[in-house]
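Novice: okay, sequence plus prediction incoming.
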Amino acid sequence: MKLYVIADDLTGANATSVLLAKEGFKCSTFIDSKLLNGDNMSKYDIVAISTDSRGITKEDAYKKVMEEVNRVKNLNPIYAKRIDSTLRGNIGSEIDAILDNDEDSIAIVVASYPDSGRISIGGFLLVNSVPLQKTLVARDPKCPVRNSNVNEIIESQTKYRVGKIEINDVLRGEDFLSRKINLLVDEGNRIIVIDAVTNDDIDIIAQASNMTNLNIIPVDPGPFTKSFMNEKYGASVVEQGKKVFFAIGSVSKTTIGQIEYLVANKGPALIKVDSLKLINDEEIDYEIERVTNIISEKLIEDKSNVIGISTTTREDEVLDLKELSKGLNLDEEAISVKINIGLAKITEKALEISKSSIGALYTSGGDVTMEVMKKLGVKGIDIKDEVIPLAVYGRFIGGKYPNMPAITKGGLIGDQKTLSLCIDYLLTKVSTQYYVK
């Protein structure tokens, strides 16, 4: 194992893995790092895991990341901290956990993902040219982000000194930039945030980072980690159904728009699940049975090769978790977990009753993806390809449906056509290319 990627959710782990897989690295994502053993870690160049720590306390997030650093410390890998492309979660405390437990390490943060419309300039993260705090992420029900300044976000969460390098210094080239990084480290900074507007900028940062001879921890949504590893190990070369079931747990405006487009253009068998009943211990079994019966009917009717479940199809149906939390005497995280577990149980039953007529699975939202993987006994995902940035295609490792094709995607990713594009990808099974080092 060359690199250990520590992500705070499963779709993020997959997103970084697929970028590296396309560069020729043999990659895998494991939903539970306790499943790792010597064979797993020797079989893959890159192992990515999720700590599932985005929505928990900073103290608990620190402990989870610390455990992962120490889990593989004897192998002396490079560590990478995968962060959300919209800076949600416990970024500072999770970086601290790596720096505290990896001697003499320096974290270089590149928040940009140009192919997904995320760029950092003047220290500010823009999403499709809009400041981060003006986007939908500011209203995220679990992890709202109300600041667009990358440095300020991290400084408010870390105990370490944070240096910054703006785009004008990046544009001066890798030689100058490597000296600048070393200077900031000499001044006592263990975290350095660097602007990037293009993929070429990210490549320059990777080149400069490797020139410093420092113990670098890449911290980013994926592109910088990819470029950093390519600098170390060289570039790659390229060599040359059934029904799709989708389970959507995200309640973002983006996802709702994608469902509307899918319904209008592909006529899927879409079954809406009552979230309130999934939360209620007395009603959850009845709701699961109700939805499962409808799925069975749709499979028998066989009018569509696309079938799936979602808790919402309109913005006005989105639950107010804060208000629900007060009324049910449950915290928001516990409510979210109950809903996602319910969706995972329905997915499991759908695959069972389909008698193999469902051949591929799509999940949207990191939390529901994790619960589905657990319910199906999946050990990990053999990463194959990237449909669009942050929408990852692979095949299940182990579990009840080994080698099943699957796409996982974060809830805030893509435009209105993205869900349809992913479904088409699974239906046609076009993942025929592979990459080798």
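Specialist: Yep, it's here.
Novice: make it CA atoms for all contacts and neighbour counts henceforth
Specialist: OK.
Novice: got a list of contacts for the helix or strand hosting I407?
Specialist: Assigned by DSSP states H and E, I407 falls within strand 405-409. If you take CA atoms under 8 Å, 6 or more residues apart in numbering as the criterion, strand 405-409 is touched by 11, 14, 359-366, 369, 390-396, 422, 426.
Novice: which of those residues fall within strands?
Specialist: Among the contacts of strand 405-409, the ones falling in strands (DSSP state E) are 359-364, 391-396.
Novice: among these, which pair sits farthest apart?
Specialist: Maximum pairwise distance in those, criterion CA to CA, is 18.5 Å, between G359 and A391.
Novice: from the chain's centroid, how far away is stretch 253-271?
Specialist: Offset of stretch 253-271 from its chain centre (CA atoms, centre = their mean, to the nearest Å): 22 Å.
Novice: what's the answer for stretch 381-395, then?
Specialist: With CA atoms, centre = their mean, you get 11 Å for stretch 381-395.
Novice: take the one below as the second:
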Amino acid sequence: MAKFLIIADDFTGANDTGVKLTEEGMPVNVFFSAINIVPHTSCVIDTETRNDSEKTAYEKTKTILNSIDMNQFDFVYKKVDSTLRGNIVTELRAINDRFAPDYVVFAPALPALGRQVINKKVLVSGKELRKTEFACDPVKPVLQDNVETILAQSFGVNSVQYYSLKDLRSNKDLDLSKKCFGFDTENDEDFCKIVSLFQGLKGKILWVGSSGLIEGMVKKSSVAIPAIALVGSVSSKTRKQILYAKENGLAIIALPIYEIYKTENYSEYVDQAVRILKKGRNLALVSSASLKRADLIKTKTSFNEAGIVGTEMENTIQMILAGICRRVIKEFPVSGLFVTGGTTAQSILRIVKAQGTVIREEVALGMPLLTVVGGEFDGINMISKAGAFGDSSLIMFGLNKLRSLGKKAEISWNYKKA
């Protein structure tokens, strides 16, 4: 199993990064010094230098690393705060002096918490970092929010190649004459694109980021089976959750139920869904009425014209959604099913002839993890959530939880010199 050395500057950062490995079945220990490192396992070193002076942070970081054989690890990762607090420049210099990486990858964004990097600058909920409260921290105010500038201050102006979103998404080639690479990052899928650029590259790499980048490394490198969400609720809260998930890279197929009912044909949507799942991506099957008010009106009008109203209309819509989901999962077994809306959950269980469910645990408030009993989906993991409930991240959270329960493979790629 691959070994990670994660270098964090505070305890919470050490844990929220290390947990990304444990979620993939990799044992991780957190230490405050190098003397306790357990051989043959991944570990996180907490240097506790977040609020130190630059000189102290450099000396403490280098002293700790001097007692570690860094070449015994497959991956060396510098955890930084997603709002760039701390002594990032001096600690990068300390790690560079000890580890001497051939390349440095810097992507500090954490889209799940609204921290993005756009046009080289860190944004917090769309606002430039230096214009937020983080810039006024009484102990360690943030003085720089430009990712390219931080790399230049750490390693020199001529050592940096910077990728805009356009560069990243068009797969612009790496300039291997450069040592440092910085990246705009808008959503979680962008991390996977970053990782793809460096897969198979010879040489030692220092990865630098928040917990977002390391999650992208693990996702890109594992074969965890994707999960699927079935969303039938049309509440405004559900709409926000879908849009949030879409902004963070979740693949979404909007199903125009009013058209599908008329044509009795949904094979194109099943084929599209299977193609997405085969790429290892989580997916949400969503009634188009959940996304667009206009489609909600079209759906009601279409069914009313056919003489279908009230409860009969609701049940028909949910059975169409459930039928499509059933076909998809029959063609591509998934790690689990996330269902939003009580009627939607009942419909999918009924259509697969389930006898019931076993409650395993509550993964979040109001979100039980279940195991389906009997029928075509016997044994599948399922998370249910009421439609008009929860914060914007719950669909993403639920899918990632289900994915983490699926089968995984050992991370097999590394960057050590041949």
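Specialist: Arrived safely, thanks for sending. Every value quoted in this text rests on a predicted model; they were computed, and no experiment measured them.
Novice: any idea what the TM-score comes out to?
Specialist: The TM-score (TM-score structural alignment, normalised by the length of the second structure) is 0.51; 238 aligned residues with a CA RMSD of 3.2 Å.
Novice: hang on, the earlier thing: okay, G359 and A391 of the first structure: which has more neighbours?
Specialist: Counted by other CA atoms under 10 Å, G359 of the first structure and A391 do not tie: A391 has more neighbours, with 25 against 20.
Novice: how far away is the more buried one from L19 of the first structure?
Specialist: Separation of A391 of the first structure from L19 of the first structure (CA to CA, to the nearest Å) stands at 11 Å.
Novice: what of F228 of the first structure?
Specialist: Distance of F228 of the first structure to L19 of the first structure, given as CA to CA: 12 Å.
Novice: between the two, which contacts overlap?
Specialist: Joint contacts of F228 of the first structure and L19 (CA under 8 Å, 6+ apart) do not exist.
Novice: and S164 of the second structure? What does it align with in the first structure?
Specialist: The alignment partner of S164 of the second structure in the first structure, by TM-score structural alignment, is E166.
Novice: kindly report the same for G323 of the second structure.
Specialist: Following TM-score structural alignment, no counterpart is assigned to G323 of the second structure within the first structure.
Novice: so who does G323 of the second structure touch?
Specialist: Shown in contact with G323 of the second structure (CA under 8 Å, 6+ apart): 348, 351.
Novice: list the buried residues of the helix or strand where it lies.
Specialist: According to DSSP H and E, G323 of the second structure maps onto helix 310-331. Neighbour counts over helix 310-331 of the second structure (16 or more other CA atoms under 10 Å) mark 313-329 as buried.
Novice: shouldn't I106 of the first structure be in contact with T212?
Specialist: No - in this structure I106 of the first structure lies outside contact range of T212 using CA atoms under 8 Å: 10.8 Å.
Novice: more neighbours: which of the two?
Specialist: I106 (21 against 17).
Novice: the one helix or strand the more buried one maps to against the second structure, how far on average?
Specialist: Counting by DSSP H and E, the element that carries I106 of the first structure is strand 105-109. Once the two models are superposed, strand 105-109 of the first structure sits on average 1.2 Å from its counterpart in the second structure (mean CA distance after the TM-score superposition for the first structure).
Novice: whereabouts in the second structure does the following helix or strand past that strand align?
Specialist: The element immediately downstream of strand 105-109 of the first structure (helix or strand, assigned by DSSP H and E) is strand 118-121. Matched against the second structure by TM-score structural alignment, strand 118-121 of the first structure falls on residues 115-118.
Novice: what's in contact with the matching stretch?
Specialist: Contacts of stretch 115-118 of the second structure (CA under 8 Å, 6+ apart): 82-83, 108-110, 122-126, 147, 164-165, 183-187.
Novice: that one vs the first structure, average distance?
Specialist: Using mean CA distance after the TM-score superposition for the first structure, the mean distance for stretch 115-118 of the second structure is 0.7 Å.
Novice: output the contacting helices and strands for the strand holding I106 of the first structure.
Specialist: helix 91-101, strand 191-194, strand 215-220 (3 or more CA pairs under 8 Å, 6 or more residues apart in numbering; DSSP states H and E).
Novice: buried residues in the second one?
Specialist: Taking 16+ other CA under 10 Å as the neighbour-count basis, strand 191-194 of the first structure is seen to contain the buried residues 191-194.
Novice: with stretch 45-60 of the second structure instead?
Specialist: Neighbour counts over stretch 45-60 of the second structure (16+ other CA under 10 Å) mark 45-52, 54, 57-58, 60 as buried.
Novice: and K79 of the second structure, how many neighbours?
Specialist: Neighbours around K79 of the second structure, by other CA under 10 Å: 29.
Novice: where do the helices sit along the stretch 201-350 of the second structure?
Specialist: 211-221, 236-247, 257-263, 267-278, 288-291, 293-305, 310-331, 342-351 (DSSP state H, counting those that start in this stretch).
Novice: repeat that for the stretch 1-150 of the second structure.
Specialist: Under DSSP H, counting those that start in this stretch, the stretch 1-150 of the second structure gives helices at 11-22, 54-66, 88-99, 147-155.
Novice: in the first structure, what stretch matches the longest one?
Specialist: Following TM-score structural alignment, the partner segment of helix 54-66 of the second structure in the first structure covers residues 58-70.
Novice: which SS class is S384 of the second structure?
Specialist: strand (DSSP: H, G, I helix; E, B strand; the rest coil).
Novice: ok, now how distant is it from K3 of the second structure?
Specialist: 35 Å.
Novice: again, but for P27 of the second structure
Specialist: P27 of the second structure is 9 Å from K3 of the second structure, by CA to CA.
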